[in-house]
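Participant: fold the following, please.
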Amino acid sequence: MKTLSIGQLALTAQVKVETIRYYERRGLIPSPPRRASGYRQFSQTDVQRLRFIKYAQSIGFTLNEIAEMLALRVESGATCGDVTERIDTKLRDIEEKLKTLLRMKKTLTELKTSCKTPADPSKDCPILESLDIEETHKNGK
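Facilitator: Take a look at the predicted model:
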């Protein structure tokens, strides 16, 4: 089996060398064997693992969550249901974030419509006044 240097692994998996070192320190990828020269020897399995990590990140999983899922792969008693539980948790997180984003959008839209005359000086801007009032209200002043 052909081994890869850290640079070759980085190119193949499309990540930075520093990312590989970081993932190794975090235990997301196992410490590879080293040549007599001390250089790491990575395998195609490491490429696949890095691609798994990148994809999982792209769909919203944190590195801690990814570490849990990687552990499920090797845990003897783990089931597909264990993985599904993590997906369900992530879906709930996303739903909460969507609700928050929609509230933010509604508030910003309302603030934007409060500005009837965009040519007015900024010191008279109702948007800034509203933000000021809200900040004062939050701080209990």
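Participant: hey, let's count contacts and neighbours off CA atoms from now on
Facilitator: OK.
Participant: with residue 126 as the reference, measure out to the residue lying farthest from the centre of the chain.
Facilitator: Relative to the mean C-alpha coordinate of the chain, counting by Cα atoms, centre = their mean, the farthest residue is residue 120 (41.0 Å). Per Cα to Cα, to the nearest Å, residue 120 is found 10 Å from residue 126.
Participant: again with residue 48
Facilitator: Counting by Cα to Cα, the gap from residue 48 to residue 126 is 54 Å.
Participant: who's more crowded, these two?
Facilitator: Between residue 48 and residue 126, residue 126 has the larger neighbour count (other Cα atoms under 10 Å), namely 18 against 13.
Participant: another one to check against the first:
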Amino acid sequence: MEAIRFYQRRGLLLKPPKPQGGVRRYGLADVQRVRFIKCAQRLGFRLDEVAGPLELDSQTDCAQARQLGSQKLVEVRARLHELHCLESMLVRLISTCSESSSPQSCGLIEGMYELASKQPGGSASTSVSQPCC
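Facilitator: Next up is the predicted model:
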């Protein structure tokens, strides 16, 4: 129920009238709208991006929808590339753990410190789009 209220505050879902002393009733269109929002989120759209596709008409706005989908696809592919890079870096760092001959030194932790020191300003990044590697 909190998600419904959140969507209403964001303007993604209208608030149905509340009968005197009663409970708000949501119709099938409201349920379909919530399902659409959830589907869009699973496809990678942020809530602030969902309003655009919600307002499009499936009969007349296909070109505009295609453009929104294509933009999202570019973002998803960039994110996948970043995740593959992170995966490779983690595999290498983890392998140094098992290869480390010194019980006082962990290759993973030492490698992370080394990568962090190579960052501009010497600080580690917390964003996946700006990995520490």
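Participant: so residue 60 of structure 1: helix, strand or coil?
Facilitator: Assigned with DSSP: H, G, I helix; E, B strand; the rest coil, residue 60 of structure 1 falls in the coil class.
Participant: nearest residue to it in space, please, no chain neighbours.
Facilitator: Spatial nearest neighbour of residue 60 of structure 1, excluding adjacent residues (Cα to Cα, 6 or more residues apart in numbering): residue 90 at 7.6 Å.
Participant: verify the stated contact: that neighbour with residue 61.
Facilitator: Yes. Assessed by Cα atoms under 8 Å, residue 90 of structure 1 is found in contact with residue 61 at 7.4 Å.
Participant: which residue lines up with residue 18 of structure 2 in structure 1?
Facilitator: Structural alignment (TM-score structural alignment) places residue 18 of structure 2 against residue 34 in structure 1.
Participant: contact partners for the residue nearest to that match when sequence neighbours are not counted?
Facilitator: Nearest-residue entry for residue 34 of structure 1: residue 40, 4.4 Å, with adjacent residues in sequence omitted and distances by Cα to Cα, 6+ apart. By Cα atoms under 8 Å, 6 or more residues apart in numbering, the contact set of residue 40 of structure 1 is 5-6, 32-34.
Participant: before I go, just wanted to say thanks for your time.
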